[in-house]
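Student: The amino acid sequence is not available; the structure is as follows:
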């Protein structure tokens, strides 16, 4: 490999290390601030963002299945049951052509 390749590898390694250091510093500062509650809610917020982005531009049957899954999640608080209800609802709607 040429020296340019090694330079790129070194720069990328430094960038990856820097990102981790900045994350650690920012996380410790947030934990010490009045915004510490955000870190507790962050995993759920990330999941909600991913689901919302996935539902954008989807047909009505997908939205109905997502609503059924949300209802199952609220009622059961069980991940497997939520997934099963969502998949079965989507499959049923697809089977009947809705």
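Tutor: Ah, there it is. Predicted model only: the values in this text are computed from it and were never measured.
Student: Going by C-alpha atoms from here, please, whenever you check contacts or count neighbours.
Tutor: Will do.
Student: what are the ranges of the helices in this protein?
Tutor: 3-32, 37-55, 60-76, 79-95 (DSSP state H).
Student: how far off helix 37-55 does the longest one point, in degrees?
Tutor: Between the direction of helix 3-32 and that of helix 37-55, the angle (axes from the mean of the first three to the mean of the last three Cα atoms, to 10 degrees) works out to 120 degrees.
Student: in stretch 71-78, what's buried?
Tutor: For stretch 71-78, a neighbour-count test (16 or more other Cα atoms under 10 Å) marks 72, 73 as buried.
Student: same check, this time on stretch 90-98
Tutor: 90, 93.
Student: Pasting the second one now:
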């Protein structure tokens, strides 16, 4: 490899490290501010945004299975049960040709 390759690798490594350090300092700053409540809700918000974006443009069978999984999550508050019920609903709806 040439020296330009090594320079590129070094710059990318420093950038990756800087991103993590900046995130660490930003997280500490947010934790010490009046916006600390955002960090408590952030994991759930990320999951909801991922699910919502993955449901966009999907057929009705996927939406019905997602609704079944949501109901299971509300009733059981159990991740594995929610996944199993959502999968079973999707499989059953697919089996019956809905």
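Tutor: Looks like it arrived, so ask away. Just so we're clear, the structure is a prediction, and the values are computed from it rather than from any experiment.
Student: Just give the TM-score of the two.
Tutor: Put the two chains on top of each other and the TM-score (TM-score structural alignment, normalised by the length of structure 1) is 0.97; 98 aligned residues with a Cα RMSD of 0.6 Å.
Student: what about residue 31 of structure 1, how many neighbours?
Tutor: 15 (other Cα atoms under 10 Å).
Student: My guess is residue 79 of structure 2 contacts residue 73. True?
Tutor: Yes - the pair residue 79 of structure 2 / residue 73 is scored as a contact, 7.0 Å apart, by Cα atoms under 8 Å.
Student: Burial check on residue 14 of structure 2, number of neighbours?
Tutor: The burial count for residue 14 of structure 2: 12, using other Cα under 10 Å.
Student: let me fix that: residue 36 of structure 2
Tutor: Per other Cα under 10 Å, the neighbour tally for residue 36 of structure 2 reads 14.
Student: Once you drop chain neighbours, what's closest to it?
Tutor: Using Cα to Cα, 6 or more residues apart in numbering and skipping residues adjacent in sequence, the residue nearest residue 36 of structure 2 is residue 30, 5.6 Å away.
Student: What residue in structure 1 is paired with the one you found?
Tutor: Under the alignment (TM-score structural alignment), residue 30 of structure 2 pairs with residue 30 in structure 1.
Student: quick one: its match from residue 23 of structure 1, how far?
Tutor: 10 Å (Cα to Cα, to the nearest Å).
Student: So for these two, which residue has more residues nearby?
Tutor: residue 30 (15 against 12).
Student: wait, that one sits on residue 36?
Tutor: Yes - the pair residue 30 of structure 1 / residue 36 is scored as a contact, 5.5 Å apart, by Cα under 8 Å.
Student: Just list the residues touching residue 94 of structure 1, thanks.
Tutor: residue 61 (Cα atoms under 8 Å, 6 or more residues apart in numbering).
Student: which one in structure 2 is aligned with it?
Tutor: Residue correspondence to structure 2 (TM-score structural alignment): residue 94 of structure 1 is matched to residue 94.
Student: Residue 9 of structure 2 versus its match, what's the distance?
Tutor: For residue 94 of structure 2, the distance to residue 9 of structure 2 - Cα to Cα - is 48 Å.
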